[in-house]
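# Could you work out the structure for the sequence below:
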Amino acid sequence: MLLGCIADDFTGASDLANTLAKGGMATMQFVGVPQTKAPAECEAGVVALKSRTVAPADAVAQSLAACEWLLAQGAKQILFKYCSTFDSTKEGNIGPVADALIKRLGADVAVVCPVFPATGRTLFNGHLFVNGRLLNESGMQNHPLTPMTDPDIRRWLGYQTKTEVGLVPFATVRAGADAIGKALSAEAAAGRCLAVVDAVGDEDLHAIGAAISGAKLITGGSGIALGLPENFRRQGLLSGRGTSFTQAKGAAAVLSGSCSVQSRAQVKAYTAKHPGLVVMPDDVISGAMTPQIAFDHVIGRIALAPMVYSSADPDDVRAAQERHGKEEVAEAIEGFFGELAIMLADAGVSRLVVGGGETSGAVVTALEVDRFHIGPEIDPGVPALAAQGPRPVRLALKSGNFGALDFYDKALAALGAP
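Next up is the predicted model:
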């Protein structure tokens, strides 16, 4: 293994794996910290954790365990991947995990770059934009678990970390890899172990990638990985094998637990042509809606690739959280989708498309997936996946704000045919 990656959720892990595979690295996505060695052909290993919204201490422990396993596989460089909208709270978990990895790896400085231009995430003067709007005006301020109310990544990260946060501004980035490298060295000399690095286009990410070829630790969204495969290619370390993926034939269903603006638009577009079953938190918690009820609904309409969704308006979600508690609502919905996914897979549904990072984590964990082979890209940041484990289904795991309006139909076609 050349590059070892730690992702704080499952959709982000597949997003990163997609970027690395497209860059020519033989990439595998692992679900949780494996108990066995990585296959010898694996050049980039992505460990998918469900650590984005757990307690900071738990996120640190999980991430360090993943780091130890990756180092044991021979990883020469570690990448900590988080969402391109920097999903976190003032307590963490990005800062605490980054601090712990810096200490473990003995890194002088680590890049902080949550940028993905293909999906509209750009960074200028340390401020994060989503499709040209500041992060706190993009809809992310309404996220039910990690509301992003400040677009200044230096300031937001400053709440979470014990170190001072530096900045490599856009003018320096556009000056090229050498200028970026010198700026990062200056940040390290000043004692700023984390440095936010501006980027607005793929060319910036390639320049940053060239500048950090020898870095012990890198942090960012999946876009930061754009320039990394070339570093290993220049050293003659890549085999050119790529990864294996085959489509499946069989029944299909869609599960959506994301409440983002884009997810709700995608649900509306999909259910205009396919059957849909809405799931409300109150009904799940009271027992009025169960996985068995949803399963019966889906199986009765399976030829039409039905959708089950809990993608409610943020105000409705907040009201449910106030009635029952934020963690209780999240656990109820995630448990519901996990159980439903098991029932569908055991009934022969071979293609599942899942919307939402937390929902995807619940589904993948429930299905006991060991690892994924990475397939073709469906939309920027979302590949088709072939699960390896007791239920070898084909999956697409979509982060809430990713994908075009017709994403779900395209995803089902990419996974296979009826």
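# going forward, measure contacts and count neighbours with C-alpha atoms only.
Will do.
# which helices and strands sit right next to the longest strand along the chain?
Taking DSSP state E as the criterion, the chain has its longest strand at strand 371-379. If you count contacts as 3 or more CA pairs under 8 Å, 6 or more residues apart in numbering; DSSP states H and E, strand 371-379 packs onto helix 10-22, strand 27-31, strand 382-388, helix 407-415.
# now the angle from the second one to strand 371-379?
Here the directions of strand 27-31 and strand 371-379 differ by 110 degrees (axes from the mean of the first three to the mean of the last three CA atoms, to 10 degrees).
# next helix or strand past the longest helix seen in the chain?
Longest helix in the chain by number of residues (criterion: DSSP state H): helix 326-346. Note on helix 326-346: by DSSP states H and E, the next helix or strand toward the C-terminus is strand 349-355.
# what's the angle from the next helix or strand after that following strand to helix 326-346?
Using DSSP H and E, the next helix or strand after strand 349-355 towards the C-terminus is helix 357-366. Going by the same axes, to 10 degrees, helix 357-366 is angled at 50 degrees with respect to helix 326-346.
# buried set for helix 357-366?
Neighbour-count burial for helix 357-366, with 16 or more other CA atoms under 10 Å as criterion, is recorded at Gly357, Glu358, Thr359, Ser360, Gly361, Ala362, Val363, Val364, Thr365, Ala366.
# and if you look at stretch 75-86?
Ala75, Gln77, Ile78, Leu79, Phe80, Lys81, Tyr82, Cys83, Ser84, Thr85, Phe86.
# Please provide the structure for the following sequence as well, for comparison with the first:
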Amino acid sequence: MKPQIAIIADDLTGAGDSAVQFVRCGWETQLYVGGSEEAFALGDMQAQVVSVNSNSRALAPQAAADAVAREMQTFRKHDVRHVFKKVDSTLRGAFAAEIEAARQQWHADAIAVVCPAYPATGRTLEHGILLVNGIPVTDTSAGTDPVTPVTESSVPTILNCNLVSPTQDDTPATLAQKIGGAGAIVVVDARTDADLKLLAQAIVLLGERALPVGAGGLAMAMAAAWASDHIAGDIVLAVVTSQHSATRAQVAALQEQGATVQTPEPQVLADDALWQSWQQEMLEQVSGSDMASRILVLLAPARQVPGLTSATVARRLGQLALTIAGTGKVRGLIATGGDGAEQVMMALQATGIRLIDEVSGGVPLGTLIGGNYTGMPIVTKAGGFGSEHVLIQAAETLMERKFK
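Next up, the predicted model:
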């Protein structure tokens, strides 16, 4: 297997904490103690992502740059598609020298997009200043590090480059445009995980010439963005038959996030002709270019009419899920309610689920076994399980994780 992505860090623990973000997003990932030349020479590489260590944290700038350049040359020789340059989240080491060396060795028109923010650990980048729990990094222990003390908190100052500060109105496309016009090295502000997610999506739009540079926070966002870029299908399809109030609240929260929720009237579900007409309308909506959302929820009605059983509702929605899956636009499924999940599985002729992980406690994630849709990702959830945002988590997982 030839790796698609390489991670290069300046020490072993950095190589590890970035690599694990890719594991969490479903990438086959291997961490090597030594450098890339040794990793590729071993001949046992079975990874989509390889993470190596240039062991350059304590080196002088030129020596560190030379070490990074050697690693990048190996990556180019082995046709690695993307590189993530891991740097210390408190700017220690030969920060500027390593970034420039990596950029020069990547592509002739490479753009190093730099954001060492890691909100989960208190690191944010605001107006170009790296803050640790709200304090400039030079005023923390990093400023008195005995080996590599940090003497400047402004990342654009260290790199002598431009700063891009995203606005609330920015989309991945507009942010990519700003970054693309800001120079060969660009620093981008980020205060939250959502900021990093937007940045990662912009980096994907910049293409293979983009060289993301950051810490574990940006590694996590890039792992998801690159995984999403490799997944076939545009739509996460949820089939919800549970009448539990918790599930209904979860659907409402998902709808607030922009999901399209379609609920057939009970009389439509009870009548064959009306159902066929409604099903055709849904299929045209999914097949057309005017699909309003990347998440489509088929929600069983809360009320019933005489002669309409819950089993009929589940069977109808399961068959509709099969029809929609047949368009080739479905990248993953969510099935909420035991009867609905069973009918979806039966309609797709799946014999089981290869379990991979949990979206949250009691909400398993896996891929279908058997039938024509073997390997399609699926999340199943009992009616009363999960927080109000669990369906949002499930949809994001299906959109941002890589599956075999």
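# Just give the TM-score of the two.
Laid over one another, the chains give 0.52 as their TM-score (TM-score structural alignment, normalised by the length of structure 2), with 224 aligned residues with a CA RMSD of 2.2 Å.
# Could you give the residue range in structure 2 aligned to the helix or strand hosting Arg264 of structure 1?
Assigned by DSSP H and E, Arg264 of structure 1 belongs to helix 261-271. Per TM-score structural alignment, helix 261-271 of structure 1 has no counterpart in structure 2.
# helices or strands up against that helix?
With contacts taken as 3+ CA pairs under 8 Å, 6+ apart, helix 261-271 of structure 1 sits against helix 407-415.
# Any buried residues in the helix it packs on, and which?
Within helix 407-415 of structure 1, the residues scored as buried using 16+ other CA under 10 Å are Phe407, Tyr408, Asp409, Ala411, Leu412, Ala414, Leu415.
# which element follows the one helix or strand Glu37 of structure 2 maps to toward the C-terminus?
Under the criterion of DSSP H and E, Glu37 of structure 2 resides in helix 36-41. Per DSSP H and E, the first helix or strand lying C-terminal to helix 36-41 of structure 2 is strand 49-53.
# Which strands and helices lie in contact with the next helix or strand after that following strand?
Per DSSP H and E, the first helix or strand lying C-terminal to strand 49-53 of structure 2 is helix 61-77. Packing partners of helix 61-77 of structure 2 (3+ CA pairs under 8 Å, 6+ apart): strand 5-9, helix 36-41, helix 95-106.
# and the ones you listed, which is most packed in?
Between the helices and strands packed on helix 61-77 of structure 2, strand 5-9 has the highest mean count of neighbours, a mean of 26, where neighbours are mean count of other CA atoms under 10 Å.
# Next one: the corresponding residue of structure 2 for Lys50 of structure 1 from Asn160 of structure 2, what distance?
Superposed on structure 2 with TM-score structural alignment, Lys50 of structure 1 falls opposite Asn55. According to CA to CA, to the nearest Å, Asn55 of structure 2 stands 25 Å off from Asn160 of structure 2.
# Please say which of the two ends up with more neighbours.
Neighbours per residue (other CA atoms under 10 Å) separate Asn55 of structure 2 from Asn160, with Asn55 holding more: 19 against 13.
# Assign the residue positioned nearest the centre of structure 2 to one of the three secondary structure states.
Nearest to the geometric centre of structure 2 sits Ala224, at 1.7 Å (CA atoms, centre = their mean). Recorded secondary structure, Ala224 of structure 2: helix (DSSP: H, G, I helix; E, B strand; the rest coil).
# one step back: which one of the buried residues of helix 407-415 of structure 1 is nearest Gly23 of structure 1?
Nearest to Gly23 of structure 1 among these: Ala414, at 19.8 Å, using CA to CA.
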